[in-house]
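Colleague: the sequence isn't on hand, but the structure is:
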């Protein structure tokens, strides 16, 4: 039976919040399935003072010793492209009440930038990414696992617009990647990983009934935290 990673939230002698464990929510699904929309909805409705969102996209492995041409050939939809060990260690540090330095990944250059993004401990940590449920350690540290099941044609259109508008990709490169790696890796790794989900959400991040159910579960876990606190 999976152990729930919840315990008391206490105040230290300095008045700081001591988060020994946090509620960790994992949201997975195809690229463009609505993961970020759901994550942002949780933040908007529960408040940024309680919720922080961490994207798996920040944890691509860094390959500064490879030339750009070689970095561009890497299959970024395969689990081996992810630094899940660093992500897992960062989650443990957040649970211990520590701040972390999240990598800032440049998708145009396929490199981590020198700067990082500092994140402090929060009551609720929302992880979103395509390959989260493939990793056993990440699955086991999550309190809720949600899989976004959205038609692949809709996902493709969203990904195409995002990669061109936000990541400075060319149309040809996006189409080539989708055909050679995105769709095959979805079928090989991502779709099978939905068997680990506690909840499968059809129609993406705009499914209001599913969102209400998820928030009800989160509030139930928050009440447990408050009970443990007393």
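Modeller: Ah, there it is. Note that the structure is a prediction, hence the values are computed from the model and not measured. Numbering: from 1, shown residues only.
Colleague: C-alpha only now, for contacts and for neighbours.
Modeller: Fine.
Colleague: buried residues, the longest helix anywhere in the chain. List them.
Modeller: Criterion DSSP state H: the longest helix present in the chain is helix 208-229. Neighbour-count burial for helix 208-229 flags 210, 211, 214, 218, 221, 222, 225 (criterion: 16 or more other C-alpha atoms under 10 Å).
Colleague: reformat those as JSON lines; add distance to residue 147.
Modeller: What follows is these, written out as JSON lines (distance: C-alpha to C-alpha, whole Å):
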{"residue": "210", "distance to residue 147": "11"}
{"residue": "211", "distance to residue 147": "12"}
{"residue": "214", "distance to residue 147": "12"}
{"residue": "218", "distance to residue 147": "16"}
{"residue": "221", "distance to residue 147": "19"}
{"residue": "222", "distance to residue 147": "22"}
{"residue": "225", "distance to residue 147": "25"}
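Colleague: presented hereafter is structure B, for comparison with structure A:
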């Protein structure tokens, strides 16, 4: 059976990765693969004059959507791919890759997965995780400081300089393109993922039901 490709998008730190994982759990016992758009950043650190403090990582052009669309087509054709792996400390792709085999459902998650019409044409179903800006900023601040070695000042500066304007220009319009909009307005700034899992399980239930119906119609 041709894999069902599902897109999950939303603003940076909206909870879309956690939502995608909750969706994967709810689709059991179907075979599900997760693919993150973040792994498809280009090797921008090799570009002349690259400055990670000023580079616009939130522009659509920062991602290698050509490679991403090529690999999604291969998965749809039943072929195994070797997805890239990205290092956020060096801003380069790793030499290692991740083998991804075709599955019943491929969940593609990222801020720009609905911003590119070429990618949009590959999806069978799309979901927008809508979260208030204050929650998204709080979650991003916690994540980038704890997991990516960033300073508070650099995170806030980047948010004001590129994250917010790029969200309004490229990500927010995806709300009108999505098949389903999920509102995540809980107090989701907690760093304790265990405390958030039940709420995300509830958020994912309607989407999981729709996808199961689509899978049943194909069988």
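Modeller: Structure's in. What do you need? Model, not experiment: these values are computed from the prediction.
Colleague: quick TM-score on the pair, please.
Modeller: Overlay of the two chains. TM-score (TM-score structural alignment, normalised by the length of the second structure): 0.88; 207 aligned residues with a C-alpha RMSD of 1.9 Å.
Colleague: show me what the longest helix of the first structure is packed against.
Modeller: strand 9-11 (3 or more C-alpha pairs under 8 Å, 6 or more residues apart in numbering; DSSP states H and E).
Colleague: show the subsequent helix or strand relative to the strand it packs on.
Modeller: strand 17-19 (DSSP states H and E).
Colleague: now do that following strand: which elements does it pack against?
Modeller: Applying 3+ C-alpha pairs under 8 Å, 6+ apart, one finds that strand 17-19 of the first structure contacts strand 9-11.
Colleague: the strand it packs on packs against which elements?
Modeller: Right, strand 9-11 of the first structure is packed against strand 17-19, helix 208-229 by 3+ C-alpha pairs under 8 Å, 6+ apart.
Colleague: among those, which is nearest residue 42 of the first structure?
Modeller: helix 208-229 (7.3 Å; C-alpha to C-alpha).
Colleague: give me the stretch of the second structure that the longest strand along the first structure matches.
Modeller: For the first structure, the longest strand by residue count, based on DSSP state E, is strand 111-119. Aligned using TM-score structural alignment, strand 111-119 of the first structure spans residues 92-100 in the second structure.
Colleague: can you tell me the centre-most residue of the second structure?
Modeller: residue 110 (2.1 Å; C-alpha atoms, centre = their mean).
Colleague: next, the contact list for it, please.
Modeller: 8, 9, 10, 16, 17, 36, 37, 38 (C-alpha atoms under 8 Å, 6 or more residues apart in numbering).
Colleague: distance check, the aligned partner of the first one in the first structure against residue 127 of the first structure.
Modeller: When the first structure is aligned by TM-score structural alignment, residue 8 of the second structure is paired with residue 27. Taking C-alpha to C-alpha, to the nearest Å as the criterion, residue 27 of the first structure is separated from residue 127 of the first structure by 6 Å.
Colleague: which one of the two has more residues nearby?
Modeller: residue 27 (28 against 24; other C-alpha atoms under 10 Å).
Colleague: which stretch of helix or strand covers that one?
Modeller: Going by DSSP H and E, residue 27 of the first structure is in strand 23-29.
Colleague: check the mean deviation of that strand from the second structure.
Modeller: After superposition onto the second structure, strand 23-29 of the first structure sits on average 0.6 Å from its aligned residues (mean C-alpha distance after the TM-score superposition for the first structure).
Colleague: tell me the buried residues in the following helix or strand past that strand?
Modeller: Following strand 23-29 of the first structure in sequence order, the next helix or strand is helix 35-46 (DSSP H and E). Using 16+ other C-alpha under 10 Å as the test for burial, helix 35-46 of the first structure gives 35, 36, 38, 39, 40, 41, 42, 43.
Colleague: what does stretch 153-171 of the second structure give?
Modeller: Neighbour-count burial for stretch 153-171 of the second structure, counted by 16+ other C-alpha under 10 Å, picks out 155, 158, 159, 162, 163, 164, 166, 167, 170, 171.
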